[in-house]
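Q: for reference, the sequence and a predicted model appear below.
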Amino acid sequence: MAKVPRIKLNNGLEIPAFGLGTWKSKPGEVEEAVKNAIDIGYRHIDCAYAYGNEKEVGAALKAKFAEGVIKREDVFVTSKLWNTYHRPDLVEKNIRITLNDLGLDYLNLYLIHWPVAYKEDGENFPFDANGKMQFSHVDYVDTWKAMEELVKKGLTKSIGVSNFNKKQLERILSVATIKPVINQVECHPYLNQRKLIDFCWSKGIVVTAYSPLGSPDRPWAKPGDPQLMDDPKLQQLATKYKKSPAQILLRYQLDRGVVTIPKSVTKSRIQQNFEIFDFNLSKEDIAYLDTFDCNGRLCPLTAGLGHPHHPFEKDEY
């Protein structure tokens, strides 16, 4: 079985540099996907309350614990605080729902899913009658202080953020008594995040890339949108290395020192995505992939536009 590299976090713990993403994995599919991934050798599962499938992920983990394939300490499980739970008194409530659904006593990593807060105490996606998202104006800095309490209570070993820009990270770092270990962001050659990655590293924060394959199944994709995996330049590289375009994209992140979590529910793809530990990209080819960057953001959180903490509206990165 391939040995997945591990990356050291700023609190001394380690994260497997490769894992299985579960965003958009439909109920009825994700349990089998997680079981297959664990059998193949994945030891890092990325979840979130908002994905609505944590009970199934939990069922898969329970099955693999019972079979003796893995023990709890063998697997790194991430989840995320949802936007309607940013109010400090709700933070612990949200992680406890997640832990209950996953059937776990603790998480390895808990992230603030977005810096943007939505109206509390109702729907997960609280749209008004006109289809506009109802916001809450809780400051994520106050949310962060409540996240720190979760570590002290042993509910999660590490905490971090997702979709935060440079200025937002700086605000967190200015008050943190427990530093974020991770910033999980959209990252692929069309949005290579070089500046943000360099900034995070300068502060001891590891970056996780989501949608590393360009999220071809994103629900809001329009016909005619560019498809990263169909890019002829990428396909030429795949031919050169005798690998698939997806394998080139995943190796690109690993060779840059970025954790990556491709999502799939297809066993053959879960297997193929894992077959990336027998080659490296040359420095020249990594630099070449970097030139694909066109600020091609595929996950812009349009529902959150207009919120004062929207991460992509004003700031450069």
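A: Noted; the coordinates are in hand.
Q: for the rest of this, base every contact and every neighbour count on C-alpha atoms.
A: Noted.
Q: all strands of the stretch 1-150 of the chain, in order?
A: Per DSSP state E, counting those that start in this stretch, the stretch 1-150 of the chain carries strands over the ranges 6-8, 14-16, 20-21, 44-46, 76-81, 107-112.
Q: nearest to residue 286, out of those strands?
A: Across the strands of the stretch 1-150 of the chain, residue 286 has its closest neighbour in strand 6-8 (19.6 Å, C-alpha to C-alpha).
Q: who touches that closest one?
A: Strand 6-8 is contacted from outside by 14-17, 259, using C-alpha atoms under 8 Å, 6 or more residues apart in numbering.
Q: try 10 Å this time
A: Residues outside strand 6-8 that contact it (C-alpha atoms under 10 Å, 6 or more residues apart in numbering) are 13-18, 181, 204-206, 257-259.
Q: farthest-separated two in these?
A: Farthest pair in the contacts of strand 6-8, by C-alpha to C-alpha: 18 and 204, 19.0 Å.
Q: quick one: which of those two has more around it?
A: residue 18 (28 against 17; other C-alpha atoms under 10 Å).
Q: contacting residues around the nearest residue to the more buried one once chain neighbours are set aside?
A: Closest residue in space to residue 18, ignoring its immediate chain neighbours: residue 260 at 5.1 Å, by C-alpha to C-alpha, 6 or more residues apart in numbering. Counting by C-alpha under 10 Å, 6+ apart, residue 260 touches 16-21, 44, 46, 184-185, 187-188, 207-212, 249-254.
Q: distance check, the closest residue to residue 62 other than its chain neighbours against residue 96.
A: In this structure, residue 62 finds its nearest non-sequential neighbour in residue 103, 7.4 Å apart by C-alpha to C-alpha, 6+ apart. Going from residue 103 to residue 96 by C-alpha to C-alpha, to the nearest Å gives 10 Å.
Q: swap in residue 302?
A: In terms of C-alpha to C-alpha, residue 302 sits 28 Å off from residue 96.
Q: next: residue 228.
A: 37 Å.
Q: the more surrounded of the two?
A: residue 228 (23 against 15).
Q: so what's that one up against?
A: By C-alpha under 10 Å, 6+ apart, the neighbours of residue 228 are 188-190, 212-216, 234-235, 245-246, 249, 292, 296.
Q: give me the buried entries from these.
A: Those of the contacts of residue 228 that meet the buried threshold are 188-190, 212-215, 234-235, 245-246, 249, 292, 296, by 16 or more other C-alpha atoms under 10 Å.
Q: all helices of the stretch 101-250 of the chain, in order?
A: Assigned helices in the stretch 101-250 of the chain, in chain order: 140-152, 166-175, 194-202, 232-241, 245-255 (criterion: DSSP state H, counting those that start in this stretch).
Q: putting a second one here so we can go through both:
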Amino acid sequence: MQKRKLGSQGLEVSALGLGTMMMPNNEDSVRTILGALDLGVTMFDTADLYGEEYAKHRFGGNEKLVGRALKSRREEAVIATKFGITHTQGPKGDPAYIKKSVDASLYHLGIDYIDLYYQHRVDPNTPIEETVGTMAELVKEGKIRYIGLSEAPADIILRAHAVHPITAVETEYSLWSREVEDEILPLLKELGIGLVPYSPLGRGFLTGQIKKFDDLAADDYRHHYPRFQGDNFAKNLEVVALIEGMAAQKGCTAAQLGLAWLLAQGEQIVPIPGTKRLDRVQENLGALQVSLSAGDLAEIERISPKGTAAGSRFPGW
């Protein structure tokens, strides 16, 4: 397994991580997590709000799964989790909330420390200096090792990093979500901060496995996303077809090509594709064997230029 430095504070992880958000808390998911670990994946991403219990206003369901799966192999894994999204109060980042959240996550995960702790969304009512200052206290207390931010704008990252070194920023980044290239990615390279792209395969669209709207289950959350709707869906399928064609020429899958492209955007980038299935983990790891020449990268830019995706990346609400 190839390793990468995530940030400049010493955290080293596998070049690809595993997002666990969509995993149900069952034995199949435990086998997928442990199978990924056996294959060399060391970074596992969760959050306090992930899990089936969230609909009932209960936090920690997915954290319980991750903690249970990795309990006997804790020292082999880098566990990342997040706080800061609430059911009714919007993003939270005040000291009292952070201290309550970290203790709850430690309990749900069944661990003594969290390797990488993210603020999930920036709290507009709490100065980022206060939030990160509190997180820095957690580092001193040994409850967390490294600090991260999720979906934070450039000015917030800069202010946060002045309080305590930020190890990683997590945000959406893929062949059809490239907004991060405008300000965030250059800033992270300048400051020595790692980038952790979530949804690196366009919420599954870029895998080529979704051919028609009916391929999505009736309760699939992607029904609400503009890129999966109406004319947007048809236009985006055309781009995926081009990516599939190039992948076939390269002797890889569309998913592997998309991940290989992401990995080529910088040595500090560690994508975390999410899946419930171990065979998909194995396929994704095949991206590490895909070599892209300057000509290949230019061709990908031609068939899937920045801004090519039809529709916004989030629902209006």
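A: Sure thing, it's come through. Note that this is a predicted model, so its numbers are computed, not measured.
Q: TM-score them against each other, please.
A: These two chains, once laid on top of each other, score a TM-score of 0.78 by TM-score structural alignment, normalised by the length of structure 1; 273 aligned residues with a C-alpha RMSD of 2.3 Å.
Q: which position in structure 2 aligns with the residue nearest to residue 18 of structure 1?
A: In structure 2, the residue equivalent to residue 260 of structure 1 is residue 271, according to TM-score structural alignment.
Q: my guess is that match is in a strand, correct?
A: No. Using DSSP: H, G, I helix; E, B strand; the rest coil, the assignment for residue 271 of structure 2 is coil, not a strand.
Q: any idea how far residue 70 of structure 2 is from it?
A: For residue 271 of structure 2, the distance to residue 70 of structure 2 - C-alpha to C-alpha - is 20 Å.
Q: same thing with residue 141 of structure 2?
A: 23 Å.
Q: more neighbours, the two?
A: residue 70 (22 against 11).
Q: give the aligned equivalent of residue 167 of structure 2 in structure 1.
A: Using TM-score structural alignment, residue 167 of structure 2 sits opposite residue 181 in structure 1.
Q: number of residues surrounding its match?
A: Using other C-alpha under 10 Å: residue 181 of structure 1 sits among 26 other residues.
Q: who are the contact partners of it?
A: Counting by C-alpha under 10 Å, 6+ apart, residue 181 of structure 1 has contacts 8-13, 15, 109-111, 158-161, 200, 203-207.
Q: over to residue 277 of structure 2?
A: 23, 28-29, 31-33, 35-36.
Q: counterpart of residue 149 of structure 2 over in structure 1?
A: Checking TM-score structural alignment: residue 149 of structure 2 goes with residue 161.
Q: list the members of the contacts of residue 181 of structure 1 that persist in structure 2.
A: Among these, the ones still in contact in structure 2 (both residues aligned by TM-score structural alignment, their matches' C-alpha atoms under 10 Å) are 8-13, 109-111, 158-161, 200, 203-207.
Q: any of these buried? List them.
A: Counted by 16+ other C-alpha under 10 Å, these give 9-10, 109-111, 158-161, 200, 203-207 as buried.
Q: so what's residue 163 of structure 1 closest to, chain neighbours aside?
A: Using C-alpha to C-alpha, 6+ apart, the closest residue to residue 163 of structure 1 is residue 185 (5.0 Å).
Q: distance of that neighbour from residue 79 of structure 1?
A: Taking C-alpha to C-alpha, one finds residue 185 of structure 1 at 14 Å from residue 79 of structure 1.
Q: again, but for residue 166 of structure 1
A: 22 Å.
Q: do the same with residue 53 of structure 1
A: Distance from residue 53 of structure 1 to residue 79 of structure 1, by C-alpha to C-alpha: 11 Å.
Q: more neighbours: which of these two?
A: Using other C-alpha under 10 Å as the criterion, residue 53 of structure 1 and residue 79 rank with residue 79 on top: 26 against 23.
Q: that one corresponds to which position in structure 2?
A: Counting by TM-score structural alignment, residue 79 of structure 1 corresponds to residue 81 in structure 2.
Q: give me the nearest residue to the spatially most central residue of structure 2, chain neighbours excluded.
A: Geometric centre of structure 2, nearest residue: residue 198, 2.7 Å, by C-alpha atoms, centre = their mean. Leaving aside its sequence neighbours, residue 198 of structure 2 sits nearest to residue 172 (C-alpha to C-alpha, 6+ apart; 4.8 Å).
Q: just how off-centre is stretch 95-103 of structure 2 within its chain?
A: Chain-centre distance of stretch 95-103 of structure 2: 22 Å, with C-alpha atoms, centre = their mean, to the nearest Å.
Q: equivalent analysis for stretch 269-277 of structure 2, please.
A: 7 Å.
Q: kindly report the same for stretch 128-143 of structure 2.
A: On the basis of C-alpha atoms, centre = their mean, stretch 128-143 of structure 2 sits 22 Å off its chain's mean C-alpha point.
Q: what do we get in structure 1 for residue 102 of structure 2?
A: Counting by TM-score structural alignment, the partner of residue 102 of structure 2 is residue 95.
Q: isn't that match right up against residue 154?
A: No. Assessed by C-alpha atoms under 10 Å, residue 95 of structure 1 is found out of contact with residue 154, at 11.4 Å.
Q: list residues touching both of the two?
A: 106-107.
Q: neighbour count for the two, which is higher?
A: residue 95 (25 against 12).
Q: thinking again about what came up before, how close does the residue nearest to residue 198 of structure 2 get to residue 96 of structure 2?
A: 28 Å.
Q: the two - which one has more neighbours?
A: Using other C-alpha under 10 Å, the more surrounded residue of residue 172 of structure 2 and residue 96 is residue 172, with 22 against 11.
Q: that one: what's it in contact with?
A: For residue 172 of structure 2, counting by C-alpha under 10 Å, 6+ apart, the contacting residues are 150-151, 178-180, 195-203, 271, 313.
Q: same question for residue 12 of structure 1.
A: Contacts of residue 12 of structure 1 by C-alpha under 10 Å, 6+ apart are residue 181.
Q: look up how far residue 19 of structure 1 lies from it.
A: 20 Å.
Q: now residue 161 of structure 1
A: Residue 161 of structure 1 is 17 Å from residue 19 of structure 1, by C-alpha to C-alpha.
Q: then residue 10 of structure 1?
A: 19 Å.
Q: what does residue 160 of structure 1 give?
A: From residue 160 of structure 1 to residue 19 of structure 1 the distance is 17 Å (C-alpha to C-alpha).
Q: top of the contacts of residue 277 of structure 2 by neighbour count?
A: residue 33 (28 neighbours).
Q: quick one: contacts for that one?
A: Going by C-alpha under 10 Å, 6+ apart, the list of residues near residue 33 of structure 2 reads 18-20, 23, 27, 39, 41-42, 44, 65-66, 69-70, 275-278, 281.
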